[in-house]
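Undergrad: Build me a model from this:
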Amino acid sequence: MSAVLELLRDLISRQSVTPNDAGCQAVVGARLSAAGFQVEHLHFEGVDNLWATHGAGAPLICLAGHTDVVPAGPIGAWTSEPFSPTERGGELVGRGAVDMKGSVAAMTVALEQLAAESHPGTIALLLTSDEEGPGIDGTRRVLDTLAERGVSIDDAIVGEPTSEQVFGDAIKAGRRGSMNGRLVVRGVQGHTAYPQLADNAAHRLAPVLGALVAADWGKGTADFPPTTFQVSNLVCGTGASNVIPGEAEVRFNVRFGTDWTAERIQDRIARIAQENGVEEPVEWNVSALPFVTRPGSLLAALVGAIESVTGIKPISSTGGGTSDARFFAAHKIPVAEFGPINATIHAANERIEIDCLDPLTEIYRLAVRNALRDR
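TA: Below you'll find the model as predicted:
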């Protein structure tokens, strides 16, 4: 059994449902400490974080990931126990196999190998147990803490699963912004037989919702697809068929690129609501702003490593959901993401190709070595 596969099996067996780390970082920290790393465990509001460094001075190249996972969901949907790593058909099945304990295991072994070599500057690993949760006391807070200490990270690679059809075919060089909105329309509850005595909140919501769904957000940019508006939840009525609802609530998500700012989107949605007779303010939660990493030494180092190991030149994408890469971007740190095939993330029977684990480790090792050399 390869070192990375053995470590991955250990990590999957730990039920680290967010924000619980379940000892994953202690395992990684002990290994890196034995390899000569300075290891620091940072605990913020019940969230476990690990910061480990080897070497000194610039450049500082950081690998980053998370040890928390989403819940397993209905156990009956799994063909094996979700936290009992099971090999089947050349794959390792278990919650977190792809998202993202496979990358964490590969990064750990890659850094052990680099520490055994002579390297310039500093190599580092940042892990959190707060990526699948609110994302407040994890990578974001660690980076804020490091910045307060005067630590300057030159490049970062996040191990999110980015490959799409075959291992090595895609990286992320940016991400869309994401924000959630909540709009509550209030009317007057009443009996369906006496509509003149009520004010149907669902009827008041309907034209607003139709206008929002039909709104044209443009064609996007060269880096980002068009902005999208998606309803995620509708709550209305009491469940009785003869009661006019006095309140209707819609929750929605907007994904956007750099052609829109969060403020402009909020203003436009508020205007659409007002134009359709709804004055209630929208409640907003902006969880991520869009960013893109331009071609430079980091992308060259990562793409070169992938091509060297797999023979594939990966495409650069900004699609998908949010990730902790956004926190590096907020600190003006060039960041890119690469990892295994993402087809089964958050799904029952999440699984990773065993044959990709050692190549993934080698890609991380080469990418960091190349970034150290080219900085």
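Undergrad: From here on, just use CA atoms for contacts and neighbour counts.
TA: Noted.
Undergrad: now residue 279: how far from residue 246?
TA: As judged by Cα to Cα, to the nearest Å, residue 279 and residue 246 stand 16 Å apart.
Undergrad: Of these two, give the one with the bigger neighbour count.
TA: More crowded of residue 279 and residue 246, by other Cα atoms under 10 Å: residue 246, with 19 against 14.
Undergrad: Identify the residues contacting residue 157.
TA: By Cα atoms under 8 Å, 6 or more residues apart in numbering, the contact list for residue 157 reads 62, 63, 64, 335, 336, 337, 338.
Undergrad: now residue 154
TA: So residue 154 contacts 58, 59, 60, 61, 62, 333, 334 (Cα under 8 Å, 6+ apart).
Undergrad: Before we compare anything, build this one as well:
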Amino acid sequence: MTDTAHAPVDPVDLTARLVRCPSVTPEEGGALTLLADLLGGAGFDCVRVDRNGTPNLYARWGRKGANRTFGFNGHTDVVPVGDAAAWTRDPFGGEIDGGYLWGRGATDMKSGVAAFAAAAVDFVRDTPPDGAVVLTITGDEEGPAKDGTVALLDWMAREGEAMSVCLVGEPTCPDRMAEMMKIGRRGSMTVTFHAQGVQGHSAYPHRAKNPLHAMVRLLDRLASEPLDQGTEHFDASTLAITTIDTGNTATNVIPARAMGRVNIRFNDAHSSDSITARLKAEAERVTADTGVTFGMEVEVSGESFLTPPGDFVRLVAGAVTAETGAEPVLSTSGGTSDARFVKDHCPVVEFGLVGRTMHEVDERVSVEQIRQLKAIYTRVLRDYFA
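TA: The predicted model follows:
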């Protein structure tokens, strides 16, 4: 009779079961409970590290404080479905059809979590390593991200838990499997300017101080002057004007106040502090020209970071090539991910499957890619502990 207790974990089936958990941020939806049962049954020590209502799971196989501890990071929370009537499949059905697994989170990123959980379980059962394997899984990556991976890392610091290196399983390939891996990310910040002028009649503009004229001048300067020309591993930083508003409904009144907002994605030539200083200096120049004063609100989502090409990067890239025959581009493109938090703990890279349908109606993932991803993660573990 076949011993099903140690049958390989099917990452496709696990993805489908995770998709059936309605874990829209911040709801856990049963996803972390499902994973804790699987991992606990394979000998992982599992701890729920919930904070402020945000669900998180820490799972470790092996001794705490081992010299070599390989970590995986991912999330089981998903964005809302949107218009459910626009879907051709049940968003939480986990249906497999036409070579694809359909549902919210299928791509971003329950398939990635399923692949590394399945790889980790099979690896420690079949070839127990001299070291430890850690999985950090959050329910707050798609939300504010203040009590998710950050909470897990805070808890790890208090408890003496640590990862030597970490692989984040976010989808990283634009169009083809194995096309790209991330070795860093741009920083991200949003700056809101509040211009204070003097209200007046639009027929007598010399008696007023028009905050809109000052705001437009400031934003034009910021948008017209490049932040940089790019660096060795990063494209040029970008600044986008996202809104200008006064709330003024009158046609003959110069308003007293105006608000403008920009979003900046910056490379390793800058920090959020250096950019803030640059914006403040520009605002002061406009104030000197116009008499309109500016206040600034700065919200930083993350600093730019880079894991320089070295042994860890080569190990992951080599595993991708060995399993797929393709050599991934080492990229720092895209938005932010929880790697921006992990990089303060240990070296981190990201590799996952094709993310073309993430957050879309009829989100779906290639079944074959899920299996490929498990094979890549398994090889990464094997090569790391070799």
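Undergrad: Now the TM-score, please.
TA: Their TM-score after superposition, calculated using TM-score structural alignment, normalised by the length of structure 1, is reported as 0.94; 372 aligned residues with a Cα RMSD of 1.9 Å.
Undergrad: Just the buried ones out of the contacts of residue 154 of structure 1, please.
TA: Among the contacts of residue 154 of structure 1, those that count as buried by neighbour count (16 or more other Cα atoms under 10 Å) are 59, 60, 61, 62, 333, 334.
Undergrad: gap between the aligned partner of the first one in structure 2 and residue 89 of structure 2?
TA: Spelled out, it's residue 59 of structure 1. Counting by TM-score structural alignment, residue 59 of structure 1 lines up with residue 68 in structure 2. Going from residue 68 of structure 2 to residue 89 of structure 2 by Cα to Cα gives 43 Å.
Undergrad: what separates the closest residue to residue 287 of structure 2 other than its chain neighbours from residue 189 of structure 2, distance-wise?
TA: With Cα to Cα, 6 or more residues apart in numbering as the criterion, residue 287 of structure 2 has its nearest non-adjacent residue at 5.4 Å, and that residue is residue 293. Counting by Cα to Cα, the gap from residue 293 of structure 2 to residue 189 of structure 2 is 22 Å.
Undergrad: coming back round to it: so who does the residue nearest to residue 287 of structure 2 touch?
TA: By Cα under 8 Å, 6+ apart, the residues touching residue 293 of structure 2 are 195, 196, 197, 283, 284, 287.
Undergrad: before we move on, back to that, out of the contacts of residue 154 of structure 1, list just those in strands.
TA: Secondary structure from DSSP state E places 60, 61, 62 of those in strands.
Undergrad: Present these as a markdown table; the columns should include distance to residue 160 of structure 1.
TA: Shown next, in a markdown table, are these (distance: Cα to Cα, whole Å):
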| residue | distance to residue 160 of structure 1 |
| --- | --- |
| 60 | 20 |
| 61 | 17 |
| 62 | 14 |
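Undergrad: Which of these lies at the shortest distance from residue 14 of structure 1?
TA: residue 62 (24.7 Å; Cα to Cα).
Undergrad: residue nearest the centroid of structure 1?
TA: By Cα atoms, centre = their mean, structure 1 has its centre lying nearest to residue 323, at 2.4 Å.
Undergrad: To which residue of structure 2 is it aligned?
TA: In structure 2, the residue matched to residue 323 of structure 1 (TM-score structural alignment) is residue 337.
Undergrad: So its match versus residue 202 of structure 2, what's the distance?
TA: Taking Cα to Cα as the measure, residue 337 of structure 2 falls 47 Å from residue 202 of structure 2.
Undergrad: now swap in residue 226 of structure 2 and tell me
TA: Distance, residue 226 of structure 2 to residue 202 of structure 2, by Cα to Cα: 34 Å.
Undergrad: Pick out whichever of the two has more residues nearby.
TA: Neighbours per residue (other Cα under 10 Å) separate residue 226 of structure 2 from residue 202, with residue 202 holding more: 16 against 13.
Undergrad: who are the neighbours in contact with that one?
TA: Contacts of residue 202 of structure 2 (Cα under 8 Å, 6+ apart): 252, 253, 254.
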